[in-house]
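Undergrad: 3D model of this:
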Amino acid sequence: MTDELRDEYDVVVVGGGAAGLNGALVLARSRRSVVVLDAGAPRNAPAAGVHGLLAREGMPPGELVERGRAEVRSYGGSVVEGEVTTATRDGDGFTVGLADGRTTRARRLQVTTGLVDELPDVPGLRERWGRDVLHCPYCHGWEVRDQAIGVLACGPMAVHQALLFRQLSADVTLFAHTQPAPAGEQAEQLAALGIPVVTGEVAGLELAGDRLVGVRLADGTVVERRAVAVQSRMVARTGFLTGLGLTPVPHPSGMGEYLAADAAGRSDVPGVWVAGNVTDLAAQVGAAAAGGAAAAAQVNHDLVLEDTRRAVAAAREPLGV
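TA: Reported below is the predicted structural model:
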C-alpha cells in the first residue's frame, strides 16, 4: 500500500527505515501532517532477521518495516514509495523532488536515509554480504558462535573487530590482506587471545555449493573459515541534500562519512534534522529508532515555537502592538 503524495506537509521524512518510521510515528501522534518518502533500498535487506531489538528479536527486516508503516498510518501519517533526488530551500520551508518528477513541500525535513556499505574489492564479499560475510558482532555474532571466523583487515577497526568476535568463538583468524600486520600492543593483544594473523592478500572466498568454507589467498592457499567479518566503509546517503549545502564529512573513527549534527539531531542547515545511520554510523536498529524519535520530538518542538510566534503576532495585529 502506498499513500497519495500531497502538496504540502509539516514534516517530510526522507528514508523509511527504523529511524524514519519511528520519527514519523512520534510526529503523527503529535498531530503533525507527516509523510515518509522511502526509496525501498534498506541496508539490512540481506539479513534474515533483526537482532538486539527488545520484543522484536529475530523479526525479518521487511516485517518490521511493514508493521512500522501500519503504525504510522494508524495515526494519520503517510508512507509514499519513491526516491528523493532534490531538496531545495523554498521560502521558510523546503521543496522536495522525487526521481519520477513528483514534488512536495515541507516546513521541516527529517533525514533518515541511512548509509551505503562500501566493501573491499574481493570477489564473493558482496554476494555473501548479510549471510556469512558479516560486519557487526552484535547484529550477527550469535548466529556464527563457535564457528571458524575470519576477520578481513580493511580499515582502522580490524583488530577491534577481531577482539569482539573472539568473545563469540575461540577460532578467530585475522587476515592482514593489504594492510601491514598488527604490531606493538595490538599484536600482543591478538597473541594473548590466540588470534593468529595471516599475511598476504586475500583473493576471494572459497565456496562449497552455497556454503562458505574458506578464505583463498593470492598464492592459492585456502584457510578454512565458515564466516568472514569485514568492516565496510560506511557512507551516508545524502546526494539529494547538496542543493542545501549539506554534504557528508569524514567520521572521527575513520569508518566512513556521515552528516554531522548536534545532540538533538539538528544539522547545520536550519529546519533540517538527521537521525539514524546517516549521522550515527554504528547505530543498530534500536538505536536508530530511538534517534528518529528523539529528533522528531525536537522537530515538533521547533514547529510549536514557530506556530506560537505566529499566533502571538496575529493576536497583536488588531491591537496595533
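
Undergrad: C-alpha only now, for contacts and for neighbours.
TA: Will do.

Undergrad: separation between Leu54 and Ala41?
TA: 24 Å (CA to CA, to the nearest Å).

Undergrad: One more sequence to fold, the one below, so I can look at both together:
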Amino acid sequence: MGETTRTAGNGEGERYDAVVVGAGAAGLNAALVLGRARRRVAVVDAGEPRNAPAAHMHGYLSRDGMPPAALLAVGREEAARYGADLFDGWVEHIEPAEPAEPSGSGGSGGAGRSGFVVHLAGGPVLHARRVVVATGLRDGLPELPGLAERWGRDVLHCPYCHGWEVRDRPLGVLGTGPRAVDQALLLRQWSADVVLLAHTLVPTDAERERLAARGVRVVEGRIVRLVSDDGRLRGVELADGRTVPREAVFVSPQPVPRDALLLGLDCARDADGWVTTDRTGRTSLPGVWAVGNVADPRAQVVIAAGAGAAAGFALDHDLVAEDVDRAVERYRASGAALSV
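TA: Predicted structure coming up:
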C-alpha cells in the first residue's frame, strides 16, 4: 500500500495517541514502532533533512550507499502501511492540553495525562496524548567563501560517513575549531596525504608532535577561500596567495539543534544547552520524547533510527500504563454501580 500524504490543512481537531514531529530516521522509526503497536500516529514533517546535500549514506547495515532521500521515502511508506497519517508542514508550537478529566492514582499523570495540542502552520490543530520531537539540527558552517557550495560533496565532516569514499586522496582539515587536530589524526587512517590547514588554530607543541608522528603536515596561514572548478574542489587558497591542492576537506560544523518546540515546552537542558533525556529519549516533561540529532548531535542515521525505535517502545508502555489506570477507574465505577 502506498503512502498518502495529507496537506497541513485537513487534520483539524484530530486526535492521536502520538504526534511525531520530524520524518527523518528517528521520527519515522518511532512512528513505525507505534503503528505496529496499533497506536494512532501522525507524522508532521517540514521536508528539510540535515543530510539532504549528501548523495549517499553509509554505516547503516543493509542500507549502505543508499541515497538519504530514498531511505526516507521507504520509511514514509512503511509508517503509512501501519496507519500513520503523514502531514507535510511546520509545527509552530506545542502546548500541554487542559486536563479533560481528573487524574487517577498511578500512571504517568501531569501533562502526559491530559495530552498536548500541536499547532501546525496555517491553523490546523492536532491533539496528541504523547509527542515525539525529532526535528534534528542544522550545521553551522564556517563563513569561508566556497565552503557552503561544496558542503556534503567534497567538504565533509564525518570520516566514518565519508572517509572511505575519499580514501587515498589528498585531504585537508580546516583549522576552524578545537576539534581540527583530532580530526586530522583520525583521517590519517584513510589517507597518507593529510594536511591540517591551521587558519586561526594554533596547535600546541604536544599537538604538533602528535601530528608529525602521525604523518600529518601543518600548513600555516589564514584561509581565504575554497577553490572549485568544473564542479569539483581543487584546493584551499591562503592569504599569502598559495593554493594548497586538495580533493576533499573536512571541517567540524557547529551543531545547532532545531529545538524551539522543546524550548517552548520548557524541557530541561544540560550545561551546553542540549535537551536532557533518558535512554529512551524521554524528556523532563512527562509525555514528551526527543530523539535523533535534536538531542544527540553525534547520532548518525543508524543510531537515530535506533533511538526512534527505543522511544516508540517506551512511549507505548507509557500509554499502556495510562490505559490500564483508566480501565481500572471504569471497572471500579462499574462495580460500584452494580452493587447499589
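
Undergrad: thinking again about what came up before, and Leu54 and Ala41 of the first structure? Which one has more around it.
TA: Ala41 (14 against 8; other CA atoms under 10 Å).

Undergrad: Check which helices and strands the longest helix along the second structure sits against.
TA: Longest helix in the second structure, counting residues (DSSP state H): helix 301-339. In terms of contacts (3 or more CA pairs under 8 Å, 6 or more residues apart in numbering; DSSP states H and E), helix 301-339 of the second structure is packed against helix 25-36.

Undergrad: so how much does the helix it packs on differ from the first structure once superposed?
TA: Mean deviation of helix 25-36 of the second structure relative to the first structure after superposition (mean CA distance after the TM-score superposition for the first structure): 0.4 Å.

Undergrad: residues in the first structure aligned with the helix or strand that comes right after that helix?
TA: Using DSSP states H and E, the next helix or strand after helix 25-36 of the second structure towards the C-terminus is strand 41-45. Aligned by TM-score structural alignment, strand 41-45 of the second structure corresponds to residues 34-38 of the first structure.

Undergrad: What's Gly49 of the first structure aligned with over in the second structure?
TA: Gly49 of the first structure maps onto His56 in the second structure, by TM-score structural alignment.

Undergrad: how near is its match to Glu329 of the second structure?
TA: Counting by CA to CA, the gap from His56 of the second structure to Glu329 of the second structure is 52 Å.

Undergrad: Those two: who's more crowded?
TA: Ranked by neighbour count (other CA under 10 Å), His56 of the second structure and Glu329 place His56 first, with 20 against 15.

Undergrad: Can you give me the neighbour number for the closest residue to the more buried one other than its chain neighbours?
TA: Distances taken as CA to CA, 6 or more residues apart in numbering put Pro67 closest to His56 of the second structure, at 4.2 Å, once the chain neighbours are dropped. Under the neighbour criterion other CA under 10 Å, Pro67 of the second structure is assigned a count of 16.

Undergrad: looking at the alignment, what does Pro67 of the second structure pair up with in the first structure?
TA: That one, Pro67 of the second structure, aligns with Pro60 by TM-score structural alignment.

Undergrad: again with Val324 of the second structure
TA: Under the alignment (TM-score structural alignment), Val324 of the second structure maps onto Thr308.

Undergrad: so where do the strands sit in the stretch 1-150 of the first structure?
TA: Applying DSSP state E, counting those that start in this stretch to the stretch 1-150 of the first structure gives strands spanning 8-14, 34-38, 78-81, 84-90, 93-98, 103-111, 115-118, 133-134, 149-152.

Undergrad: contacting residues for the nearest residue to Arg225 of the first structure once chain neighbours are set aside?
TA: Leaving out its chain neighbours, the residue that sits closest to Arg225 of the first structure by CA to CA, 6+ apart is Gly214, at 4.3 Å. The contact partners of Gly214 of the first structure, by CA atoms under 8 Å, 6 or more residues apart in numbering, come to 205-207, 222-226.

Undergrad: Could you report the distance from the match of Pro67 of the second structure to Ala45 of the first structure?
TA: 9 Å.

Undergrad: cool, Trp129 of the first structure as well?
TA: Counting by CA to CA - Trp129 of the first structure and Ala45 of the first structure are separated by 10 Å.

Undergrad: Same check on Gly15 of the first structure?
TA: In terms of CA to CA, Gly15 of the first structure sits 14 Å off from Ala45 of the first structure.

Undergrad: quick revisit: any buried residues in the longest helix of the second structure, and which?
TA: 301-312, 314-316, 318-319, 322, 325-326 (16 or more other CA atoms under 10 Å).

Undergrad: and if you look at stretch 10-27 of the second structure?
TA: Buried, per 16+ other CA under 10 Å, within stretch 10-27 of the second structure: 11, 15-27.

Undergrad: What segments of the stretch 151-300 of the first structure are strands?
TA: Using DSSP E, counting those that start in this stretch, strands in the stretch 151-300 of the first structure cover 172-175, 197-198, 202-208, 211-217, 222-224, 227-230, 233-236, 249-250, 256-258, 272-274.

Undergrad: Noted, bye for now.
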